[in-house]
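> build me a model from this:
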Amino acid sequence: MNIIDKLNWRYATKKFNPEKTLTSKQVNTLKQAFNLTATSYGLQPTKLLIIQNKALKTALVPHSYNQTQVQDASHLLVICIKEHVLKEDVNAFFNNIKTIRNTPEEILAPYRENLTSMLQNMTLEQQQQWSKNQAYIALGNLMTVCAVEGIDACPMEGFNPTAYNQALNLKEKGLKSVLLLPVGHRADDDMFANFEKVRMTLNETIIEL
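Coordinates of the predicted model:
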């Protein structure tokens, strides 16, 4: 299939086959895809939790408005943001550039100072919203990679982030949960798998100038 065929194949999976699990190669592909996701300035203010433990997934169902995809999927991906993006994070980022690219500090210094100043001038709410924007980019990237790799997925905003944060001890890690992406293989009897996609025509969604 070409990429458009694969995007047509994908859908928000409502029922997973709990007996089918992703291979370690597939999981590693998703890890790499998340890490390669574009982020503003390349700062990567997001983290990915990968949960395979069945008991833990089951315990999270009540905090997910009882949506069983969380439990039945092979793996539950939880996209998180850092509670605070600190000067130390900026310095670690630019130090990494120096190590990997051997870029002189005199070239990096203005960019380091500009990014530090921008973050310091944000309120905590603004900073977290900026980080959430990056989380949505990661979600979109993961969904496309899932389609290409033949992995079923269900993007979810419908969960209780506060309860997730507590259940997963995210505050201790300096993180907040933002989005969920259960991944695995669709159940044979998921009726939604055979529904026709409902989309506007290209003329309705595309403007060419």
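
> C-alpha from now on. contacts and neighbour counts both.
Will do.

> strands of the chain, start to end?
46-51, 75-82, 152-153, 175-184 (DSSP state E).

> indicate which one of those strands is closest to Ile4.
Ile4 sits nearest to strand 152-153 of all the strands of the chain, at 15.7 Å, using C-alpha to C-alpha.

> show me what that closest one is packed against.
Applying 3 or more C-alpha pairs under 8 Å, 6 or more residues apart in numbering; DSSP states H and E, one finds that strand 152-153 contacts helix 124-149, strand 175-184.

> next up, the contacts around the most centrally placed residue in the chain.
Computing the C-alpha centroid of the chain and ranking residues by C-alpha atoms, centre = their mean puts Leu139 first, at 3.8 Å. For Leu139, the contacting residues are Ile79, Pro155, Leu179, Leu181, taking C-alpha atoms under 8 Å, 6 or more residues apart in numbering as the criterion.

> this one next, for a side-by-side:
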Amino acid sequence: MFLDKLNWRYATKAMDPTKPVDEAKVAQIVEAIRMAPTSSGLQPFHLFVIRNAELKSKLKEAANAKDLLTDSSHLLVFAAFDSYTEARIDAVVTRHAAERPGTEAALDTYYGNLKAAYLPRPDAVNFDHAARQTYLALGFALAAAAELEVDSTPMEGFDNAKFDDILGLKDKGLKSVVALALGTRRVEGDWLLPLKKVRKPAYDLVTDLN
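Below you'll find the model as predicted:
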């Protein structure tokens, strides 16, 4: 049951580098990210799937020396658009029009209004909007990893500027937002593994308005 898998998952604190995640499972997690919903279908981010040990080591130095980066099987880095541009929005229109013949007029109207709203805004506002979309994709990645029983740990708190420099993101019009380590939990040394999952009870989290 899906909820049982969510109870199984936790933010893994130690991973076993000798037990890599099956590539077929990683592909499914990546596909879940691709299928995640985003505002107006813009998908304003790019995903980097990092297996290279040397590159993970460089990123580790920019992430408070977290061993998870180097012990992980795969490190996923989510990078959002630094802003919206006419070309980026037009690319969405072109893709939709190709997949949905006969919708060009409606698409031009909808995305024309979107450009009128987004393009005059400051880049910082547009980046914040794009960054929020990456968290929708991160949520789908976490859920897919749990369903597949792949251990995962989402990570913020790294030096974004250094990540951007290492991955050459500025030239791509991207900024790093969040990372997700995938791997296999190492039973020895993970202090969190034996502890009960703690969440707010439903009565303290949910208000039903009927």
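
> need the TM-score between these chains.
In this superposition the chains share a TM-score of 0.96, using TM-score structural alignment, normalised by the length of structure 1; 208 aligned residues with a C-alpha RMSD of 1.0 Å.

> most tightly packed of the helices and strands packed on strand 152-153 of structure 1?
Taking mean count of other C-alpha atoms under 10 Å as the contact definition, the stretch among these with the greatest mean neighbour count is strand 175-184, which reaches a mean of 25.

> now for that strand, which elements pack on it?
Of the remaining helices and strands, those touching strand 175-184 of structure 1 by 3+ C-alpha pairs under 8 Å, 6+ apart are strand 75-82, helix 124-149, strand 152-153, helix 161-167.

> just give me how far the second one sits from the chain centre.
Meaning helix 124-149 of structure 1. Distance of helix 124-149 of structure 1 from its chain centroid, counting by C-alpha atoms, centre = their mean, to the nearest Å, is 5 Å.

> and that helix, which stretch of structure 2?
The alignment of helix 124-149 of structure 1 onto structure 2 (TM-score structural alignment) covers residues 123-148.

> take the helices and strands packed on strand 175-184 of structure 1 and write them to JSON lines, including distance to Arg101 of structure 1.
Conversion of these to JSON lines gives the following (distance: least, C-alpha to C-alpha, whole Å):
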{"stretch": "strand 75-82", "distance to Arg101 of structure 1": "26"}
{"stretch": "helix 124-149", "distance to Arg101 of structure 1": "24"}
{"stretch": "strand 152-153", "distance to Arg101 of structure 1": "36"}
{"stretch": "helix 161-167", "distance to Arg101 of structure 1": "36"}
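
> the ones you listed: which one's closest to Glu106 of structure 1?
helix 124-149 (27.1 Å).

> that closest one versus strand 46-51: what angle between them?
Computed with axes from the mean of the first three to the mean of the last three C-alpha atoms, to 10 degrees, the direction of helix 124-149 of structure 1 lies at 50 degrees from that of strand 46-51.

> comparing helix 124-149 of structure 1 with structure 2, how large is the average distance?
Mean deviation of helix 124-149 of structure 1 relative to structure 2 after superposition (mean C-alpha distance after the TM-score superposition for structure 1): 0.7 Å.

> what angle do that helix and strand 175-184 make?
Orientation of helix 124-149 of structure 1 against strand 175-184 (the same axes, to 10 degrees) gives an angle of 10 degrees.

> helix 124-149 of structure 1 versus strand 75-82: what angle between them?
Taking the same axes, to 10 degrees, one finds helix 124-149 of structure 1 and strand 75-82 inclined to each other by 150 degrees.

> pretty sure Val178 of structure 2 contacts Leu75?
No. Applying C-alpha atoms under 8 Å as the test, Val178 of structure 2 and Leu75 come out as separate, 10.7 Å apart.

> if I pick Asn64 of structure 2, what's in contact with it?
Taking C-alpha under 8 Å, 6+ apart, we find Asn64 of structure 2 in contact with Phe158.

> redo the strands of structure 1 as CSV? Include distance to Leu115 of structure 1.
Written out in CSV, the entries for those read as follows (distance: least, C-alpha to C-alpha, whole Å):
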stretch, distance to Leu115 of structure 1
strand 46-51, 17
strand 75-82, 16
strand 152-153, 35
strand 175-184, 21
